[in-house]
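Below are the sequence and a predicted model for it; my questions follow.
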Amino acid sequence: MTVGGAAPELDRRGVGLGIAAHLAWGLFPAFWPLLDPAGPVEVLAHRIVWTMVLMAGVLTLLRGWGALRALSGRGWLTVAAAAAFITVNWGVFIYGVSIERVVDIALGYYMSPLVSVLLGVLVLRERPDRAQVVALGIAALAVVVISVGSGSPPWLGLALAASFGVYGLLKKKVALPATASLTGEGLVVGPVALAFVLFLQATGQGTFTSLGGFHVAMMVLAGPVTALPLLLYGAAARLIPLTTLGTLMYLTPTMQFLWGVLVNGEAMPVSRWVGFGLVWIALAIFTVDLVRATRVRPERELVPTPEPGTR
C-alpha cells in the first residue's frame, strides 16, 4: 500500500525468487551439454517427456486439473499451437547450445520483448508509441549490421525470438495458470515425444539406458530443470511489479552472452559488437518506456510477456 505518495517497497522474497528463476535460465547452456552424446532431437524429446511427467504431478498436488477440464475445444487448439511453437523454441535452443552458438541464443532472447511488440502491431493491430517505434527501428538496424558483418542473418537468434514471440501471443489467448498451461502443452506434444523416445530405444539408436546411471539421471533432470525456474517465476510474478520482472528478464540473455563469449570463446567481430550494442540501446529505450507507462497506467493494464521458463 502506498503511504503519502511514496512508492511501495519491493518484496525482497519476490525479487529473490525472480533472480533465482533468471539465474537458472541463464545457466541452461551449461546444463544441456551434460546430456551428450545424445543428439539435440533426443534431448528435446526427453525434455518434453520428463517435463510433462513432472508438471502432471505438480498439477495433481495443486488440484489444478479443473482448469484443463474446463478448457473449450478452441482453447485446446490454441494450447496445441502454443505447444508446437514452444517445441520449436526448445529445439532451436538445444541445437544452438550443441553447436556452441550461445551468443546467437542470447541475441534471440534479448530481442524477444521487441518481437512481442512487433507482433502486437502486426497481429493485434496495437498502436506502438514513439519510443517503441524507435526501439524496433534500432533493433532492425542491429539485425542488418550483424547480417552484413557475418554474411548471413542471425537465423538461430531470429528463430528463437520469433517462436517465443508467437508463443507469447498464443498464451494471451488462453487464460490458464502457468502450471496448467505448461501441463496442457506437455499433454499435447508429450505422447509424440514419448513415442519417439521408445522408437529410439527399440531400434538401438537411443542413449537413455546405454550410458550408465549418470546419463539416465541427467536426462530425467531435464524435466525439473525446465519446470523449476517456471515455478519460481510464477511465484515472483505474484509478489513484485511487472516492471521489476521485465528488468530482471535481461539477466538471462546477459548470462548466456557471457557464457558464449567467455566460456565457449565464440567469435565476436566488430560488426557483432556493434549489432549487440544497438540491441542493448533498443532495450534500454523499451525498458524506460515501460517504466513510464507503468507510472501512468495501473499494473493490471500491462500484460506481461510469457514466462521465460518455457525456454
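Yep, that arrived.

From now on I want contacts and neighbour counts done on CA atoms only, so please keep to that.
Noted.

Test my guess that Leu251 contacts Gly26.
Yes - in this structure, Leu251 is within contact of Gly26 by CA atoms under 8 Å, at 7.1 Å.

Of those two, which one has the most company?
Gly26 (21 against 18; other CA atoms under 10 Å).

ok, now how distant is the more buried one from Ala195?
Separation of Gly26 from Ala195 (CA to CA, to the nearest Å): 30 Å.

next one: Arg47
Relative to Ala195, Arg47 is positioned 13 Å away (CA to CA).

Which of the two has more residues huddled nearby?
Set Arg47 next to Ala195 and count neighbours by other CA under 10 Å: Arg47 wins out with 24 against 13.

Now that one. Nearest residue, chain neighbours left out?
Sequence neighbours aside, Ala222 is the residue nearest to Arg47 in space, at 5.0 Å (criterion: CA to CA, 6 or more residues apart in numbering).

and if you look at Glu126?
Gly120 (5.5 Å).

For that neighbour, which three-state class applies?
helix (DSSP: H, G, I helix; E, B strand; the rest coil).

Near it, how many other residues are there?
Gly120: 17 neighbours (other CA under 10 Å).

what residues are up against Met255?
Residues in contact with Met255 (CA atoms under 8 Å, 6 or more residues apart in numbering) are Leu23, Gly26, Leu27.

and what of Gly186?
Contacts of Gly186 (CA under 8 Å, 6+ apart): Ile48, Val49, Thr51, Met52, Ala83.

Name the SS class of Pro153, please.
coil.

thought it was touching Leu141?
No - between Pro153 and Leu141 there is no contact under CA under 8 Å: 11.8 Å.

re the thing from before, using TSV, lay out the contacts of Gly186 together with distance to Glu266.
As requested, the contacts of Gly186 are exported to TSV (distance: CA to CA, whole Å):
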residue	distance to Glu266
Ile48	29
Val49	31
Thr51	30
Met52	33
Ala83	31
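
List just the nearest of the residues you listed to Arg238.
Thr51 (22.8 Å; CA to CA).

Return the set of buried residues in the one helix or strand that closest one maps to.
Here Thr51 sits within helix 40-61, counting by DSSP states H and E. By neighbour count on 16 or more other CA atoms under 10 Å, the buried set for helix 40-61 is 40-56, 58-59.

alright, now check it against this:
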Amino acid sequence: MINSAPDGEGRLPSGLPAAIGAYVIWGFLPLYLLLVRKVPPFEFVGWRILWTLPFCLLIVAIRGQFPELRAALSNTRTLVALVASAALIAANWFVYVWAIMAGEVYAASLGYYLNPLLNVLLGTVLLKERLTHWQWLAVAIAACGVAVLTAGALTSLWISLSLAFSFGLYGVVRKQVAVGSLPGLTIESIILLLPAAGIVWWYAGGNAGPSFGTDVLLSAAIAFSGVVTAVPLLLFAVAARRMDYSTLGFVQYLAPTIVFLLGLTVFRQELDAVQLGSFVLIWIAVAIFIADLWNRTRRARVVAQPG
C-alpha cells in the first residue's frame, strides 16, 4: 500500500507524485553539474549547503512553519537524529558530485540501482518490514553484481556502495524523525552551515581564488544549487513519510536509469565488460523486485475491493 497514515478523510495523499518528481530531478542532476564543473567538488558542496539554507528559510517563512522549526530545535532527540542525517546527506552529496565530475557516471548510476535493494534490507533490519522470497532472490542477485565489480572494477565500487549506504541510511533516519520535511531539511542545513562556510573560506584563500562572484553565469549556477538541492530532498522527505519504504525504492529506479542513459549519450563513457556484467545482474534483480512488488500490489487491491 502507498498510503500509510490517515488525514482528515482517513488517508494521507499519495506520496507517489512527490517520489517521481524527486527522482526525475536527481536523474538529470549530472546535466546541472556540467554547468559548475569548474568548481572543485568539495567547494561546490560547501556552496550547495550555504545556498540551500536561505532557500529553505524563505519557504519556512512563506508557509509559517517557524513554530515547528523552533519545536524541533528544542527537542534533543530530534536534533541528535538530524545531526546524523545531516552527516549522511553531506557525505552523499560529496561522493556523488565528485563521481560525476571525475567521470565515474556509471559508478554513480550503479550506486542508486543498489540503493532500493539496500532499502528493503534496511527496512527488514531496522524497520521490521518483511521480505518475500522473491525479494531475497533479488537481493542475492544484486550481491552477485557487486561481487562482479570486485573482480574487475574495485576502484569504483566504493563510489557505488558509499552512495547506496549513505542515502539508504539517510532515508531510514528521516523516516523516524518526528519533524516535517521542510523544517528537518532547514535544521540539517543549519547543522552543516559552519563546516560549509569553513570549506568555502578555505578554497577562497587558495591559489585559484573564489569560484563565486568572479563570473556571472557560474555564480548564478552555484546559487541555483540551493533550489536543485532543496526541492528534490523536500519531495523525497514527503514521499518517505507517506509510502512504505520498500515501495519507495521502486520509484527510485527512475534516477539511476536516467543517469545511466546520460553516461552513454551526453558523457559518452565507455562501458567495459565488467561494468556491463554487473549492470545486467542488477537489472535482473530489479526486474524480479519490480515483478514481485507489482504482484503483491495487485493482490492487495483485489483483497481490498468490497464484496
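Okay, I see it. Here the structure is a predicted model, which is why all the values come from computation and not from measurement.

quick one: the helices in the stretch 201-311 of the first structure?
Secondary structure of the stretch 201-311 of the first structure (DSSP state H, counting those that start in this stretch): helices at 213-237, 242-248, 251-258, 270-296.

how much does the third one stray from the second structure?
After superposition onto the second structure, the average distance of helix 251-258 of the first structure to its aligned residues comes to 0.8 Å, using mean CA distance after the TM-score superposition for the first structure.

can you tell me what part of the second structure that helix aligns to?
With TM-score structural alignment applied, helix 251-258 of the first structure matches the range 254-261 in the second structure.

What range does stretch 166-176 of the first structure cover in the second structure?
Matched against the second structure by TM-score structural alignment, stretch 166-176 of the first structure falls on residues 169-179.

For the matching stretch, buried residues please.
Buried, per 16+ other CA under 10 Å, within stretch 169-179 of the second structure: Leu169, Tyr170, Gly171, Val172, Val173, Arg174, Lys175, Val177, Val179.

Name the surrounding residues that touch that stretch.
So stretch 169-179 of the second structure is in contact with 68, 72, 78, 81-82, 84-85, 88-89, 122-123, 126, 237, 240-241, going by CA under 8 Å, 6+ apart.

hang on, Ser225 of the second structure packs against Leu53?
No - under the criterion of CA under 8 Å, Ser225 of the second structure makes no contact with Leu53, lying 10.7 Å away.

Look at Ser14 of the second structure and give its secondary structure.
coil.

list the contacts for the equivalent of Met219 of the first structure over in the second structure?
Here Met219 of the first structure is matched to Ile222 in the second structure, going by TM-score structural alignment. Contact partners of Ile222 of the second structure, counting by CA under 8 Å, 6+ apart, are Val36, Phe44, Trp47, Arg48, Phe212.

How many residues are close by Tyr109 of the first structure?
Neighbours of Tyr109 of the first structure using other CA under 10 Å come to 26.

got the contact list for the aligned partner of it in the second structure?
Using TM-score structural alignment, the partner of Tyr109 of the first structure in the second structure is Tyr112. Contact analysis of Tyr112 of the second structure by CA under 8 Å, 6+ apart lists Ser160, Leu163, Ala164, Gln252, Tyr253, Ala255, Pro256.

distance of the nearest residue to Ala18 of the second structure once chain neighbours are set aside from Arg301 of the second structure?
In this structure, Ala18 of the second structure finds its nearest non-sequential neighbour in Leu235, 4.9 Å apart by CA to CA, 6+ apart. Using CA to CA, one gets 26 Å for the distance from Leu235 of the second structure to Arg301 of the second structure.

Mind checking which of these two has more residues around it?
Neighbour totals were compared for Leu235 of the second structure and Arg301, and Leu235 leads with 21 against 11 (other CA under 10 Å).

Distance-wise, check Phe167 of the second structure relative to Leu262 of the second structure.
Noted for Phe167 of the second structure: a distance of 21 Å to Leu262 of the second structure, by CA to CA.

Compare these two and say which is more crowded by neighbours.
Just comparing Phe167 of the second structure and Leu262: by other CA under 10 Å the higher neighbour count belongs to Phe167, 24 against 20.

and the angle from the helix or strand harbouring that one to helix 225-242?
Phe167 of the second structure is located in helix 154-176, with elements delineated by DSSP H and E. Between the axes of helix 154-176 of the second structure and helix 225-242, defined by axes from the mean of the first three to the mean of the last three CA atoms, to 10 degrees, the angle is 60 degrees.

From the chain's centre, how far out is helix 154-176 of the second structure? Work that out for me.
From the chain centre to the centre of helix 154-176 of the second structure is a distance of 9 Å (CA atoms, centre = their mean, to the nearest Å).

repeat for stretch 16-32 of the first structure
11 Å.

repeat for stretch 75-92 of the first structure
That offset, for stretch 75-92 of the first structure, works out to 12 Å (CA atoms, centre = their mean).

equivalent range in the second structure for it?
Aligned by TM-score structural alignment, stretch 75-92 of the first structure falls on residues 78-95 of the second structure.

can you tell me the mean distance of the matching stretch from the first structure after alignment?
Counting by mean CA distance after the TM-score superposition for the first structure, stretch 78-95 of the second structure comes out at 0.4 Å.

just to revisit the earlier point, filter the contacts of Ile222 of the second structure by whether they're kept in the first structure.
With both residues aligned by TM-score structural alignment, their matches' CA atoms under 8 Å, the contacts of these that the first structure also has are Val36, Phe44, Trp47, Arg48.

Aligned to the second one, what sits in the first structure?
Under the alignment defined by TM-score structural alignment, Phe44 of the second structure corresponds to Val43 in the first structure.
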